[in-house]
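K.L.:
Pasted the sequence and its predicted model underneath.
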Amino acid sequence: MSTISERAAAAAGRTGEADDLKLPEEYVDQFPESTPLADPMADYEPGDDDPEMVPVHLAWLRVRRDIRAIGKGEEYNERGTRYNFRGTDTVVQYFGPVTLKHGVNVLPVKTETTYGTKQTKSGGTMRECSVTVTWHIMGPTGDVLELQTAGEALDTSDKSTTKAQTVALRNLLLNGGLIPTGDRDPDADRIERGIEAPARSAESYRDEILNPKTSAARIQQIGYEVSNLRMLNNKVANENGDMETLDSLGPRIYKERTGGGQ
């Protein structure tokens, strides 16, 4: 089998041993595969502002060291729900300058999605997206760490995918960077549980029902309480010393207090 150089020489009307042949310049463009591929980093010399050429695991460690912590400085307070959180924008603002400083790129290389629909309380429909994103954390020399994170989001229009990917990015930076919040640890507080109040006895409810100062409204409320406690059939000694169930005693005294009306 002839080589590219031999074929080029034959086309030019020259013959000879392959080692003695030289590809004419006019044929170089026609046979680009014969030209050695250039190494883009071969002549690279770091400038004053360029990162140090270190492996990616070391560059990522330096990023983590510079970030330290990101506090939960943002607050969600809607529909009676309130909590503090670390938003994606805030997290990216912390990581952006530091990854530039250390020559680290964070690149999504594969995204797997699933979709569904959810009904809102008002009867509307929301599109749900769950994503699994494969990321390459690329160091200054081009080597990579491959990581995966998941995210999910709901949206009423066409933004559920973008939102889910944004959550996946935040999870990557916070979890992959092991970034603490700087908040007080929940285990630092110790709260002694108090002794729960004992359940009321049937006799205590009888005494309250028979008390002349107990209002008709309160007697009605007692009926709900003893019903929830399943004490309606409990027998107690009434004002005459006779045994009577709470289910009978309460309504009878209620009628007496209200003049027989309901």
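P.N.:
Thanks, I have it. Numbers count the residues shown, from 1 in each chain.
K.L.:
CA atoms for contacts and neighbours, from now on please.
P.N.:
OK.
K.L.:
number of nearby residues for K255?
P.N.:
13 (other Cα atoms under 10 Å).
K.L.:
V92 versus that one, what's the distance?
P.N.:
70 Å (Cα to Cα, to the nearest Å).
K.L.:
who's in contact with the helix or strand G96 falls within?
P.N.:
In this structure, G96 sits in helix 88-101 according to DSSP states H and E. Helix 88-101 is contacted by residues 50-51, 63, 66-67, 70, 105, 166-167, 169-170, 173-174 when judged by Cα atoms under 8 Å, 6 or more residues apart in numbering.
K.L.:
Over to stretch 119-135?
P.N.:
106-118, 145-158, 160-161, 164-165, 168.
K.L.:
These in helices, which ones?
P.N.:
Here DSSP state H is the test, and the contacts of stretch 119-135 give 160-161, 164-165, 168 as lying in helices.
K.L.:
Name the nearest of the residues you listed relative to A8.
P.N.:
Q165 (52.9 Å; Cα to Cα).
K.L.:
which residues does that closest one contact?
P.N.:
131, 133, 151-152.
K.L.:
of all these, which two lie farthest apart?
P.N.:
Among these, V133 and E152 lie farthest apart (Cα to Cα), at 11.1 Å.
K.L.:
How are the strands of the stretch 151-262 of the chain distributed by residue range?
P.N.:
Assignment of strands within the stretch 151-262 of the chain using DSSP state E, counting those that start in this stretch yields the ranges 235-237, 243-245.
K.L.:
and the ones you listed as a markdown table, adding mean neighbour count?
P.N.:
A markdown table is the format used below for the strands of the stretch 151-262 of the chain (neighbours: other Cα atoms under 10 Å):
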| stretch | mean neighbour count |
| --- | --- |
| strand 235-237 | 17 |
| strand 243-245 | 16 |
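K.L.:
Distance to R7 added to these, as JSON lines?
P.N.:
As requested, the strands of the stretch 151-262 of the chain are exported to JSON lines (distance: least, Cα to Cα, whole Å):
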{"stretch": "strand 235-237", "distance to R7": "113"}
{"stretch": "strand 243-245", "distance to R7": "113"}
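K.L.:
Can you flag the buried ones in the contacts of helix 88-101?
P.N.:
51, 63, 67, 70, 105, 166-167, 169-170, 173-174 (16 or more other Cα atoms under 10 Å).
K.L.:
what about versus this one:
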Amino acid sequence: MSKIQAAVLGVMKDIATTGIAKLQRNIQQGYSFRGIESAMNELSPLLVKHGITVTPSYSELLVHERFRGDPKDGRAIRFCTLKGTFRFSAEDGSHVVSECYGEAMDSGDKAVTKAQSIAFRTALFQQFVVPTMAMDPESYLDAEDEDIALNSPAPPDELMDAAVNAANAGLEAYKSFWQSATPADRLALATHHAQLKATAQRVTAGGDTDAGQ
């Protein structure tokens, strides 16, 4: 096994324990998604840890504009597609290459940048086979439930204590607690879930606990 293959496998093993949650939300269309920020925030530390560098390049750029309303007004939407080529390299020079297409549109000057981000995000998710099963409130909360959760009272002390104890026992313990919780308990804990999960990750990594603070 080459060094880059071993490094890629190391990243895959690490990200497989947590996945990447849908932390970004499209307000206009009402859905949650995993954006480039989520992908980079989760994977960047793992790439550094396993000694992987990424060199991007882009080609096959196609851009066209579609006017909105009267063309004389100059209001247009720009559509862009491109191919991203991403070279993942280890310190010994061994490497693997991922090619992914990106497509985006924008009414300003960001269509190309958006398409690059989409291609890169796709490459990261495909190269490291990122799980989509992350412990994620959006996996069971719809938009109405989220509003209820944000405006609901604090969870019962007994439930919160159980969640804190599970988080302080590490990621596997918290994952087991979360998966066995009832929908009502998950809804009650939704606004605390991100902090509890982060605490569980730190405990598993050997850090301090702070879920109870």
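P.N.:
Noted; the coordinates are in hand. Keep in mind the model is a prediction, meaning the values are calculated, not measured.
K.L.:
ok so, going back, in the second structure, point out the residues matching the helix holding G96 of the first structure.
P.N.:
Helix 88-101 of the first structure corresponds to residues 36-49 of the second structure when matched by TM-score structural alignment.
K.L.:
average gap between the matching stretch and the first structure?
P.N.:
The superposed stretch 36-49 of the second structure is, by mean Cα distance after the TM-score superposition for the first structure, a mean 0.6 Å from where its aligned residues fall in the first structure.
K.L.:
got the buried residues for that stretch?
P.N.:
36, 38-39, 42-43, 46-47.
K.L.:
Y94 of the first structure versus H102 of the first structure, what's the distance?
P.N.:
13 Å.
K.L.:
Likewise for Y83 of the first structure?
P.N.:
Distance from Y83 of the first structure to Y94 of the first structure, by Cα to Cα: 21 Å.
K.L.:
And for G124 of the first structure?
P.N.:
37 Å.
K.L.:
which position in the second structure aligns with I4 of the first structure?
P.N.:
Aligned counterpart of I4 of the first structure in the second structure: none (TM-score structural alignment).
K.L.:
same check, this time on S160 of the first structure
P.N.:
So S160 of the first structure corresponds to A111, using TM-score structural alignment.
K.L.:
got the contact list for that match?
P.N.:
Per Cα under 8 Å, 6+ apart, neighbours of A111 of the second structure: 78-80, 104-105.
K.L.:
check contacts around the nearest residue to it once chain neighbours are set aside.
P.N.:
Distances taken as Cα to Cα, 6 or more residues apart in numbering put M105 closest to A111 of the second structure, at 4.9 Å, once the chain neighbours are dropped. Neighbour list for M105 of the second structure: 77-80, 111, 114-115 [criterion: Cα under 8 Å, 6+ apart].
K.L.:
repeat that with 6 Å
P.N.:
78-79, 111 (Cα atoms under 6 Å, 6 or more residues apart in numbering).
K.L.:
could you pull out the strands for the stretch 1-150 of the first structure?
P.N.:
74-78, 81-85, 105-119, 125-138, 144-155.
K.L.:
For the third one, buried residues please.
P.N.:
By neighbour count on 16+ other Cα under 10 Å, the buried set for strand 105-119 of the first structure is 105-106, 108.
K.L.:
For I52 of the second structure, give me its contacts.
P.N.:
89-90.
K.L.:
Check the gap between it and G10 of the second structure for me.
P.N.:
10 Å.
K.L.:
What of R66 of the second structure?
P.N.:
45 Å.
K.L.:
Would you mind confirming that R87 of the second structure makes contact with S94?
P.N.:
No: using Cα atoms under 6 Å, R87 of the second structure is not in contact with S94; the gap is 10.0 Å.
K.L.:
Neighbour count: those two, which is higher?
P.N.:
Ranked by neighbour count (other Cα under 10 Å), R87 of the second structure and S94 place R87 first, with 18 against 13.
K.L.:
quick one: what's aligned to the more buried one in the first structure?
P.N.:
That one, R87 of the second structure, aligns with H136 by TM-score structural alignment.
K.L.:
right, and that match touches N105 too?
P.N.:
No: contact status for H136 of the first structure versus N105: not in contact, 7.9 Å apart, counting by Cα under 6 Å.
K.L.:
before we move on, back to that, out of the strands of the stretch 1-150 of the first structure, the one nearest P251 of the first structure is which?
P.N.:
Nearest to P251 of the first structure, of the strands of the stretch 1-150 of the first structure and by Cα to Cα, is strand 81-85 at 41.4 Å.
K.L.:
can you list the residues that contact the closest one?
P.N.:
72, 74-76.
K.L.:
Buried among the residues you listed? Need that as a selection in PyMOL.
P.N.:
Buried members of the contacts of strand 81-85 of the first structure, defined by 16+ other Cα under 10 Å, are picked up in PyMOL with:
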select buried, resi 72
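K.L.:
Reformat the contacts of strand 81-85 of the first structure as a markdown table; add distance to S227 of the first structure.
P.N.:
Converted to a markdown table, the contacts of strand 81-85 of the first structure look like this (distance: Cα to Cα, whole Å):
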| residue | distance to S227 of the first structure |
| --- | --- |
| K72 | 46 |
| E74 | 46 |
| E75 | 42 |
| Y76 | 40 |
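K.L.:
and of the contacts of strand 81-85 of the first structure, the nearest to I179 of the first structure?
P.N.:
K72 (11.5 Å).
K.L.:
what's near enough to touch the closest one?
P.N.:
K72 of the first structure touches 84-86, counting by Cα under 6 Å, 6+ apart.
K.L.:
what's the burial count for I137 of the first structure?
P.N.:
Residues lying near I137 of the first structure (other Cα under 10 Å) number 21.
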